[in-house]
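J.: need a structure here:
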Amino acid sequence: MATEVKVPTLGESITEATLGAWLKQPGDPVAADEPIASLETDKVALDVPSPVAGVMGEQRVKEGDNVSVGAVIATIEAGGSAAATPPVADANPPGPGETPTLKGDETAPVAADAGGEESGESNLTLSPAVRRAVLENHVDPSKIKGTGKDGRVTKDDVLTAAKAQKAEAPAPSVAAPAPPSAPSSAPAAPPRSAAAGERREERVRMTRLRQTVARRLKEAQNTAAMLTTFNDVDMTAVMEARARYKDLFEKKHGIRLGFMAFFVKAAALAARDVPSVNASIDGDEIVYHDYLDVSVAVSAPQGLVVPVIRDAQALSFAEIETTIADFGNRAKAGTLTIEEMQGGTFTISNGGVFGSLLSTPIINPPQSAVLGMHRIEERPVVKGGQIVARPMMYLALSYDHRLIDGREAVTFLVRMKEALEDPTRLLIDL
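T.: Predicted coordinates for the structure are as follows:
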């Protein structure tokens, strides 16, 4: 008896997804709760688990198809067979040097390397981004030790294996000259080689996540009256505080003290003085929040995702850093949930980790402001009448001018600058 596999509930207001990749093929053994397909939604990629143990049956949709919540995408056939049905060999045995053929559309199983370690089944369950990386870098995923959740292979694992494979590649050997052949009346064709200036193109369908990001960013530009204001911050005090307490902090809390906690706390302090930065427009009403839910951009295999730190104004430095580290790890493993990326009231984007000096970030509706952090670099500044070198960072606040006046935007950045240049303000609430 076959069990239907349906598209699970995807989250609030999300009714449709795109089938990114099949992780199991018909005939493959499937354990209960084992992922059989990967879905791409507007916000994240998530796996569809098998409701029962058995054998993968019919695939009712193709990769790239749109599917609705509750739609049947596959069936799981009953049976405890641990292996797929063996291929049927051709009636005519192959001759010496010939490759055996299979009947119909059957595929020969891949033999395990003799003496090699058996690869875990979870390592072969690949997300769309990992599958693409495997194909582009020509590596064998079964030989890669996964560092993701439950030992799954991540994109970083594939890239690391590709680098190691290139480093171990032997130098090309010189082929022996071919023996002379019988003369021919037709002139020999010159050897064909790739042109040095060959131009190539590749068309790749945009993922649902990228389509949604593109649409929402354009909607933000079309709807909001966006403006960006800038300031710079002397990071000397923050860097000295980190250097002085980082070892004690990590020993006590089990997490490194980063820059983001300082900025989140400073934003919470500034938003209390300038509440419009943490507000939003709903029709002809302004919604003010007495809490600060900070969306933080983190890297994931499919691109940047923006999980939310809830009630950031009430969290300690250790709680903020622990939450951010957890988001980063689960973003790489692809295990962030949709609920964790909904409902932010303010966004902080750290382009400095990629080397950005200055930018004008785009707000994420319905939010009304986004703070852009940038790289820290020593620049000459005047202090006490003397020109000195100080570690400086540019801050950029993009905001919706329909709600936030220029005076309020500048005041918000000044409050953040004061708190970061004198972190004691964060402790005594000034």
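J.: okay, CA-based contacts and neighbour counts for the rest of this
T.: Noted.
J.: what ranges do the helices span in the chain?
T.: Under the criterion DSSP state H, helices of the chain are mapped to 128-137, 155-168, 208-223, 236-253, 260-273, 317-333, 406-421, 424-428.
J.: among those helices, show me which one is buried the most.
T.: Of all these, helix 260-273 has the most neighbours on average by mean count of other CA atoms under 10 Å, namely a mean of 22.
J.: pretty sure Ala266 contacts Met416?
T.: Yes - applying CA atoms under 8 Å, one finds Ala266 in contact with Met416, separated by 5.3 Å.
J.: and the residue nearest the centre of the chain?
T.: Centroid check for the chain by CA atoms, centre = their mean gives Ala300 as the closest residue, at 1.3 Å.
J.: could you also give me the structure for this second sequence? I'd like to compare it with the first:
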Amino acid sequence: MSSVDILVPDLPESVSDATVATWHKKPGDSVQRDEILVEIETDKVVLEVPAPEFGILEILLTEEGTTVTARQVLGRLRLLDNTEKTIPEKSQTQEITLTQNNIEHLEKVRKDTLSPAIRRLIAEHDLNPKPIKGSGVGGRLTRMDIEKNIPNQHSIPSSHEQIHSVSPALGDRSEKRVPMTRLRKRLAERLLEAKNSTAMLTTFNEVNMQPVINLRKQYGEAFEKRHAIRLGFMSFYVKAVLESLQRFPEVNASIDGEEVVYHNYFDISIAVSTPRGLVTPVIKNIDALSMADIEKKIKELAIKGRDGKLKVEEITGGNFTITNGGVFGSLMSTPIINPPQSAILGMHSINDRPMAVDGKIIILPMMYLALSYDHRLIDGKESVSFLCTVKEMLEDPNRLLLDV
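T.: As a prediction, the model looks like this:
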């Protein structure tokens, strides 16, 4: 019988190593070609390693949590001959019927077979794994099983929390420690890098969102019927930012050593919150995209980010970042620059506020804008003018169509 090595895939140029996150198979399991065997976690994305051929997983040479490098051998797959390939194989996603007789056995097996990555995910979100139905081999819990249950279980107190809330006098002051994910560690490093290596300032303004809201009400239904995508606020933000970047090239530039790099293209990073942390997928060449194209791309990248399916090339690059803390209710913030970019725009929640218009008090849906920028490259005049342009485009969105 011949065998083949299971290798760590080639890593991105800026990534030197990775961590074995989750094995989806164990020695002795049969696997189909292209079935996912193991997940490798880098500080940017999670890479899935598929089976190169039909076979039996013969041996694991790296445990979960092990640091590995590109092309390192993770394990070995024994190839099947044509006769063996016809044997029905147990699907990884085959449902396990939990009868009264096997629940107790399954719970015992789970305690022994939970991978370090799964245990860490459970601990991070303080979940109770018992009621979660495992879709892995032998009922094992997979990352997808846990992530599907995070919203549900957060709304239901665990038995420990219920006891604590009923009997606070017990004095339960327990603590838990979980290792930081590679993504979280890298995010922390980049935030410190931005704070320590840039002369970061933030300027604020406010925008009346009534014109955009009216436009969405007037054309939202027709837009969705024609393009099969909902008309959201982000496409307006992106278009307004594009107009501003074209007028103020310094904001679209970056510093490289003692040189300023001016980009003649417009790639915008959109901050997306995922179960693993904050990621910034990039929408490239936005000047060539319609509003429908932008909405579709944002939705696609958001789904990939949530499911951990973003590719390295989809989160690298980007000349400017938009972050929308308003979706979580943030009224105002000072966003941190995403190096090597020179600026980031923070959008916030839209709230009705009394405003003075032509000497009268009117209730309007207002939103604060915040532009954080690197003062080494961008002067106050450019930063304020940039933000005022975004404000003007949003308060009169017809200007985006007329290019005025």
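J.: returning to what we had before: what's the match for the residue nearest to the centre of structure 1 in structure 2?
T.: The equivalent of Ala300 of structure 1 in structure 2 is Thr274 (alignment by TM-score structural alignment).
J.: which residues touch the residue nearest to Leu19 of structure 1 when sequence neighbours are not counted?
T.: Nearest residue to Leu19 of structure 1, sequence neighbours excluded (CA to CA, 6 or more residues apart in numbering): Leu39, at 4.7 Å. Counting by CA atoms under 8 Å, 6 or more residues apart in numbering, Leu39 of structure 1 touches 17-21, 45-48.
J.: ok, those in structure 2: which stay?
T.: When you map these onto structure 2 and apply both residues aligned by TM-score structural alignment, their matches' CA atoms under 8 Å, the shared contacts are 17-21, 45-48.
J.: closest to Val238 of structure 1 out of those?
T.: Looking at the kept ones among the contacts of Leu39 of structure 1 and their distance to Val238 of structure 1, the nearest is Ala45, at 36.3 Å (CA to CA).
J.: read off where stretch 387-401 of structure 1 ends up in structure 2.
T.: Using TM-score structural alignment, stretch 387-401 of structure 1 lines up with residues 361-375 of structure 2.
J.: quick one: buried residues of that stretch?
T.: For stretch 361-375 of structure 2, a neighbour-count test (16 or more other CA atoms under 10 Å) marks 364-375 as buried.
J.: for stretch 193-205 of structure 1, same thing?
T.: By neighbour count with 16+ other CA under 10 Å, stretch 193-205 of structure 1 contains no buried residues.
J.: measure that stretch end to end?
T.: The first and last residues of stretch 193-205 of structure 1 sit 30 Å apart, counting by CA to CA, to the nearest Å.
J.: before we move on, what about stretch 37-49 of structure 1?
T.: With CA to CA applied, stretch 37-49 of structure 1 spans 7 Å between its terminal residues.
J.: equivalent range in structure 2 for it?
T.: The aligned range for stretch 37-49 of structure 1 in structure 2 is 38-50, by TM-score structural alignment.
J.: what's the distance between that stretch and the middle of its chain?
T.: Distance of stretch 38-50 of structure 2 from the chain centroid (CA atoms, centre = their mean, to the nearest Å) equals 14 Å.
J.: and that stretch, what's buried?
T.: Going by neighbour count (16+ other CA under 10 Å), the buried part of stretch 38-50 of structure 2 is 38-50.
J.: can you redo these as TSV with distance to Pro397 of structure 2?
T.: As requested, these are exported to TSV (distance: CA to CA, whole Å):
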residue	distance to Pro397 of structure 2
Val38	48
Glu39	44
Ile40	44
Glu41	42
Thr42	41
Asp43	39
Lys44	35
Val45	36
Val46	39
Leu47	41
Glu48	42
Val49	46
Pro50	47
